[in-house]
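Chemist: with the sequence up front, the predicted model follows.
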Amino acid sequence: TIVFVKGLNLRPEKLGESSRFQCVYGWDFTRTKFFFKSDVLSVAQEIIRCKTPSSILAQAQAHTQAYLKVSIQVEGKKIFPSIARPGFLSTQKQPKRKSHELCICTMLRNQARFMREWVMYHARIGVERWFIYDNNSDDDIENVITFLQSAGYNITWHLWAWVKTQEAGFAHCAVRARASCEWVAFIDVDEFFNIKIKGGLNHVISHYSRPENNVAEIRTPCYSFGPSGLKEVPREGVTMGYTCRLAARERHKSIVRPDALNQTLINVVHHFHLRTPFVATDVEKRVMVINHYKYQVWKVFKQKFYRRVATYVADWQLQQNVGSKDRVPGLGTKPIEPADWSSRFCEVKDMGLRNWVMRNFMDRRTHLLPWQPEFERHIKRRRRRKEKGIL
């Protein structure tokens, strides 16, 4: 049994001492006769693997565990409050080939305005399914996801309410995707794979992963783009609007085989720990990079001050880890726009992805892109005119 627990305060990327923990199964954790305990197999970050008692497995086969819950108890402390109920994997034989070659998992909050472009773009280069972990958005995300689903995009929307639990969310997504996805990319909504060679993402994956080399994680370098002289959100989208970036590469993001992950599910958002004999490899920048539209116009960028989703990253309004690479030098802890913000982070003019998007997405008659609201209105007008026999 895999349990995700908020509040353990364990060190990142390190195994904890499993003997200090116990897994608790039952109907009422306040009364000892209604619960029983089992050993913890591993504990890391916010992820605990429990030895599932045989009686629980028997109840699963009999379908009598509907009200059963599972929780964790730390040595000398009370049982954690829990809403977790054990789920059980299908015992049916899985097909050799999974239904999707490539999926994406992301965690977001209030990013609805960017989702159409991000989903439509990545669908064009080979992504088949999206797992959206929604960390308490209060924008228009439900309507946007409904629109994309009705347009044929395979999107699973998962409410993930716990603050600062991105690593646990990604581990949860990896477990969910394992049955249906050969590969899963873990990227944010402001990150776009930029392929420099012919072919889509599947071509890149097949280039780097072969049965004989045991590659199960493909790490792609990221380049951060700045406001590019803009002061308002670009109507055509981020790929068209932001065209100036920093020269140096920053962190990488990964595409992984979920069935090759280490059983602890340890990850640092950018990559996972793999089990033996699997290895990771780096993508050459001449083959593919990630365009990270990190420093957008101030109206968008200032939202980063209010909450960071990663577990081990301090919120920017706090006087903690002010020298972290997650922060922007010189900004401090207040969301106050610098006078020169629109011209910052501009060292290299990079029009590559913008030009590709123009060639592959722009409507030749209207010069609109499919993620623009005007494009949808244009399509509806054309349909009405066609129905009336005008076209």
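Modeler: Arrived safely, thanks for sending. Residues are numbered from 1 along each chain as shown.

Chemist: going by C-alpha atoms from here, please, whenever you check contacts or count neighbours.
Modeler: Will do.

Chemist: and stretch 194-207, how far out from the chain's middle?
Modeler: Taking the mean of its C-alpha atoms, stretch 194-207 sits 20 Å from the chain's own mean (CA atoms, centre = their mean, to the nearest Å).

Chemist: before we go on, here's another structure to hold up against the first:
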Amino acid sequence: MACQVRTPFLYVVASIAFCLVFYHHYLRHAIASSSLQLSPSATSNYVITHTLTTPSIAVAPAPAPAPSYAIRENLPAAAPPNYAIIDNLTAVHYVNSPPPLPPSPISTTSILLPGWEVFVIVPRRENSSDPNGDFCVFENNEVSPAKYFGRLPFPDRATFICPLPLHARRRLPFKQPLLTKSPMHPPETNGFSWPLLSQWSHLVYDSLTTNDDVVLFVKGVNIHQGTNRKPSELRCVFGDDASNGVRTAVTTSMQEVFRCPRPEQTAVPPVGGEAEPIKVSLEIVTENKVVPSVAYYTPPRRLESKKGKSLLCANTMVNNVAKFLREWVIYHSKIGVEKFLLYDNGSDDDLQQVVEELVKEGFDIITYFWAWPKTQEAGFSHAAIYAKEVCTWIIYIDVDEFVYRSSWDNLPKPSTSLLQSLLARNSSKLGQLSINCREFGPSEQRVHPVMGVTQGYHCRRRHHNRHKSIVLLDAIDDSLLNVVHHFRLRRGYKTKRFVSNHIVVNHYKYQAWPEFRAKFRRRVSAYVLDWTQKLNPKSHDRAPGLGFSAVEPDGWAQKFCEVHDHGLKDLARKWFGMESGSGYKMAWQR
């Protein structure tokens, strides 16, 4: 507002006073109409937020709570440096003091996973003592929350998951984000060269060193089921500089697993102690191409156990199975499984708490952080090597699968000999036992049955589908090839396949819809990478009639019900049921 007065001095003073009073009333009215709120903070710093498309004003203590996402864009070029954009409508101005100096960018390695998730790996030298409260900052200044995911072993590295913002998905090529503790104070990126975002479909994601060789786990080299590149087409490469790295020949190439001899000790820098880890990758010789890698060459590694070597272990890959785990562990430990090796595929429930409780109760359970999605077969291959020193046989079954034999129905209580006797009485050339699966349906359940899956699901399909195996680790072929829970064996070893009326695996596959919907999103087959894509529509990993979206089909609760089968339900109730103050319950119920 401007007041122009061309009169003597007294009239000028009076006019100025009138202008001040009028402006004071105008400002009070403007503040009241925009619901102005002013509250001092401990530091007496305030933030004024201006909505860029309306004249309304709001005042709040600084710093403002971090939103779930922030877009810092559309700021006028002439805006002062202590402005920050919270979203595309709102700017934040620090009034009494400017924001702290932006931190230096943290160098990370990031991978674009299915579902527009970005997997961020923080080098060990950058590891923060506080893994919470981080954000991913992208090249176009968009920000998304970074959820702490876990720590990769060998070498120790923190990992995070953050969604790739919608606008960033439209900018090709995709660039890796940076990490920051606050979207209000992004790291300084002037002059920063944004590296390309690695693609999950083409990556060396893990490695394991044995006494004799190195095993690499690689996406995107053998991409078709049953078709594998010849080892002669490939080389293992040791060193960050691939062009000058040490190379050794690949000896086996199957699915996502590749093996090669270890390099000469004098050919690479020493490993261990404070020395920098050595990256290891895979070269496709025929294409003169080295696959991007986040894997490192380490000294030989193997699982160690204070309880010595077990005759029979169980291995499975898990994700958010805390509610199922007690039933599965208690049941199988009583029929002969001595050790449980869980490959944790990014659980964010209370899995670790349940594991710790079971360990305190005397169960031998080991968890291994296996971050990689859709890699169940590769994880089984890893376990076959990693656990070889502490397990003689491994049964590869999932947490929703239970071994059952009708001849056990007359036994008053379970015994560890029920499974172990199958291993002891067979010839030395037996390398694998194959057991058919029976697939159970929702059985009218709408939610997870409180007494457990063996008690809640009792209606199944008539015919068996697939099979699961108990494998002698010494009998597994060097290629580590496995398909649907059974392995290729060394020459001279044989597989014995049981008929369904002898022993079966009850697979509680199609559970109440909320449980199956979560399973749908994270299926771990190597050949159904994403259930929402119309690839491999006839795969047995797909639920018949479900289609390509996680939408509950009509009549789901009644599906897959061709035979009412109460065999294991009744047996488990006899073995593990008990009276309690609140009524009848199972041993695994808390």
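Modeler: Arrived safely. This one's a predicted model, so the numbers in the text were calculated from it and none came from an experiment.

Chemist: and the TM-score between these chains?
Modeler: Overlay of the two chains. TM-score (TM-score structural alignment, normalised by the length of structure 1): 0.85; 364 aligned residues with a CA RMSD of 2.6 Å.

Chemist: check contacts around the most centrally placed residue in structure 2.
Modeler: Structure 2 has G346 as the residue nearest its centroid, 3.2 Å off, counting by CA atoms, centre = their mean. Residues near G346 of structure 2 by CA atoms under 8 Å, 6 or more residues apart in numbering: F149, G150, N319, N320, F369, W370, A371.

Chemist: how about 10 Å then?
Modeler: With contact set as CA atoms under 10 Å, 6 or more residues apart in numbering, G346 of structure 2 has these partners: Y148, F149, G150, I161, V318, N319, N320, F369, W370, A371, W372, P373.

Chemist: ok, it to M317 of structure 2 distance?
Modeler: G346 of structure 2 sits 10 Å away from M317 of structure 2, going by CA to CA, to the nearest Å.

Chemist: which neighbours do these two have in common?
Modeler: F369, W370.

Chemist: okay, helices next: where are they in the stretch 201-350 of structure 1?
Modeler: 201-208, 238-241, 298-301 (DSSP state H, counting those that start in this stretch).

Chemist: and those helices, which is most packed in?
Modeler: helix 238-241 (a mean of 21; mean count of other CA atoms under 10 Å).

Chemist: matching residues in structure 2 for that one?
Modeler: Alignment of helix 238-241 of structure 1 against structure 2: residues 453-456, by TM-score structural alignment.

Chemist: so how far is that stretch from its chain's centroid?
Modeler: 27 Å.

Chemist: that stretch vs structure 1, average distance?
Modeler: Superposed on structure 1, stretch 453-456 of structure 2 shows a mean distance of 0.5 Å to its aligned residues (mean CA distance after the TM-score superposition for structure 1).

Chemist: tell me who's in contact with F305 of structure 1.
Modeler: The contact partners of F305 of structure 1, by CA under 10 Å, 6+ apart, come to D315, W316, Q317, L318, R327, T333, K334, P335.

Chemist: now which residue in structure 2 aligns to it?
Modeler: So, by TM-score structural alignment, F305 of structure 1 is matched to F520.

Chemist: for Q511 of structure 2, see how far away that match is.
Modeler: F520 of structure 2 is 11 Å from Q511 of structure 2, by CA to CA.

Chemist: kindly report the same for F22 of structure 2.
Modeler: From F22 of structure 2 to Q511 of structure 2 the distance is 71 Å (CA to CA).

Chemist: more neighbours: these two, which one.
Modeler: Neighbour totals were compared for F22 of structure 2 and Q511, and Q511 leads with 26 against 11 (other CA atoms under 10 Å).

Chemist: state the next helix or strand along the chain beyond the lengthiest helix in structure 2.
Modeler: In structure 2, with assignment by DSSP state H, the single longest helix is helix 9-33. Following helix 9-33 of structure 2 in sequence order, the next helix or strand is strand 46-51 (DSSP states H and E).

Chemist: residue range for that next one in structure 1?
Modeler: By TM-score structural alignment, strand 46-51 of structure 2 lines up with nothing in structure 1.

Chemist: one step back: redo the contacts of F305 of structure 1 as TSV? Include neighbour count and distance to H378 of structure 1.
Modeler: Shown next, in TSV, are the contacts of F305 of structure 1 (neighbours: other CA atoms under 10 Å; distance: CA to CA, whole Å):
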residue	neighbour count	distance to H378 of structure 1
D315	21	42
W316	22	41
Q317	15	43
L318	13	46
R327	18	41
T333	16	44
K334	12	42
P335	16	38
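
Chemist: show me what the helix or strand hosting F160 of structure 2 is packed up against.
Modeler: Taking DSSP H and E as the definition, F160 of structure 2 sits inside strand 157-163. Helices and strands touching strand 157-163 of structure 2, by 3 or more CA pairs under 10 Å, 6 or more residues apart in numbering; DSSP states H and E, are strand 109-113, strand 117-122, strand 134-137, strand 142-152.

Chemist: closest to G245 of structure 2 out of those?
Modeler: strand 109-113 (20.1 Å; CA to CA).

Chemist: run the chain-centre distance for that closest one.
Modeler: 12 Å.

Chemist: how big is the angle separating that strand from strand 157-163?
Modeler: If you take axes from the mean of the first three to the mean of the last three CA atoms, to 10 degrees, strand 109-113 of structure 2 sits at 40 degrees to strand 157-163.

Chemist: how about the strands in the stretch 101-250 of structure 1?
Modeler: Taking DSSP state E, counting those that start in this stretch as the criterion, the stretch 101-250 of structure 1 carries its strands at 129-134, 155-159, 181-186, 191-195, 215-224, 244-245.

Chemist: so which of these comes closest to K37 of structure 1?
Modeler: strand 155-159 (28.8 Å).

Chemist: which stretch of structure 2 lines up against that closest one?
Modeler: The aligned range for strand 155-159 of structure 1 is 365-369, by TM-score structural alignment.
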